[in-house]
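# From the sequence below, what's the structure:
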Amino acid sequence: MKIVVIQGPNLNMLGHREQNVYGAMKLEEIHSQMEAVAKQNNFEIEFFQSNLEGEIVDKIQECLGDADGIIINPAAYTHSSIAIRDAISAVALPAIEVHISNIYRREEFRQKSMTAAVCTGQISGFGPFGYHLAMISMMQMLGELDALRKAQIAQQQVAQA
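Got it, this is the predicted structure:
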């Protein structure tokens, strides 16, 4: 099974920008930890980061038929992008929205997520550890969905016999 991790604008600057808000960990370090968890659990993982809204929409659309789940930090686009929201909704894959900071304790304009309502869940405020929580959650969800599909197939085979 494959998980695609999509990172929005300015996340390539982690470790450099506003360390008091986002911490000192770089995006590459977060991805390295996620990759280790995926490998230990026999999941394929792919990483994508862009500062451009259209590229993020394209990547979400590419997940259709290529991925089983999406972990996304839309970053600043969380609060403004109907296009990203619509793309997540259109692919209809399990999706978890992640935010390093607690967006509900920040400026008022950051407290509204345009994308959360079309995601399976949201993890906010746990720092880089939020990505680990998202990995555990996504692997659990995908495992349950896989077991359900297998049970349905077995039930259909019994009914046809």
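# contacts, neighbours, all on C-alpha from now
Will do.
# Can you pull up the most central residue in the protein?
For the chain, the residue nearest the mean C-alpha position is residue 71 (1.0 Å; C-alpha atoms, centre = their mean).
# another one to check against the first:
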Amino acid sequence: MSDIKPVHVLNGPNLNLLGVREPEIYGRATLADIEALCHEAGARHGVGIVFEQTNHEGVLVDLIQRAGQEACAIVINPAAYTHTSIALLDALKGVDVPAVEVHLSQPAAREPFRAPSYVARAASGSISGFGPMGYALGIEAAVQLARARQNHPVKGK
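Here you go, the predicted structure:
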């Protein structure tokens, strides 16, 4: 049994196409493969995982808000919304749990429009360019952040 709430792993648009869409950039792992990796990482760190994906920005906002109530931390791959969504930025700023931004590729090394991240402004940290392993690293970071907060609570965010 875990001493903390689960980590919510939230995935944005087109990640349901992993393994098929641009494998030269995103690799051959499917979203189901990444979900299994996340559950393994959660088990190693003694925490449950809630894993979700949506292609809809408003639904992702709802998932962030729900995670603010139910999770110890958020690991989020906002995909293309990284570069466009002030709504996700505001949602992450509105919840009182740490968030770790994860990307399979290295957005800053790709097209210039992919370099800025609205999500990074609200995230505790970002992990990118490590493929699926980035999710496991994100879960480890999220659990460490959540446990540190549990042991040393701070007022506000």
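# Any idea what the TM-score comes out to?
TM-score for the superposed chains, counting by TM-score structural alignment, normalised by the length of structure 2: 0.91, backed by 150 aligned residues with a C-alpha RMSD of 1.3 Å.
# Helix, strand or coil: sort out the residue nearest to the centre of structure 1 for me.
Three-state call for residue 71 of structure 1 (DSSP: H, G, I helix; E, B strand; the rest coil): strand.
# and it, what pairs with it in structure 2?
By TM-score structural alignment, residue 71 of structure 1 lines up with residue 75 in structure 2.
# Then residue 45 of structure 1?
Following TM-score structural alignment, the counterpart assigned to residue 45 of structure 1 within structure 2 is residue 49.
# one step back: list the contacts for the residue nearest to the centre of structure 1?
Shown in contact with residue 71 of structure 1 (C-alpha atoms under 8 Å, 6 or more residues apart in numbering): 3, 4, 5, 6, 95, 96, 97, 98, 134, 135, 138.
# burial count for the counterpart of the last one in structure 2?
With TM-score structural alignment as the matching criterion, the partner of residue 138 of structure 1 in structure 2 is residue 142. Other residues within reach of residue 142 of structure 2 by the criterion other C-alpha atoms under 10 Å amount to 25.
# Isn't residue 142 of structure 2 up against residue 99?
Yes: Residue 142 of structure 2 lies in contact with residue 99 (C-alpha atoms under 8 Å); the separation is 6.9 Å.
# where do the contact lists of these two overlap?
Going by C-alpha under 8 Å, 6+ apart, residues that sit against residue 142 of structure 2 and also against residue 99 are 73, 74, 75.
# How about the second one, nearest residue that isn't a chain neighbour?
The reference is to residue 74 of structure 2. Closest residue to residue 74 of structure 2 apart from its sequence neighbours, by C-alpha to C-alpha, 6 or more residues apart in numbering: residue 99 at 4.5 Å.
# Residue 18 of structure 2 pairs with which position in structure 1?
So, by TM-score structural alignment, residue 18 of structure 2 is matched to residue 14.
# Check residue 107 of structure 2 too.
Aligning on TM-score structural alignment places residue 107 of structure 2 opposite residue 103 in structure 1.
# and if you look at residue 116 of structure 2?
Per TM-score structural alignment, residue 116 of structure 2 is aligned with residue 112.
# Thanks a lot, catch you later.
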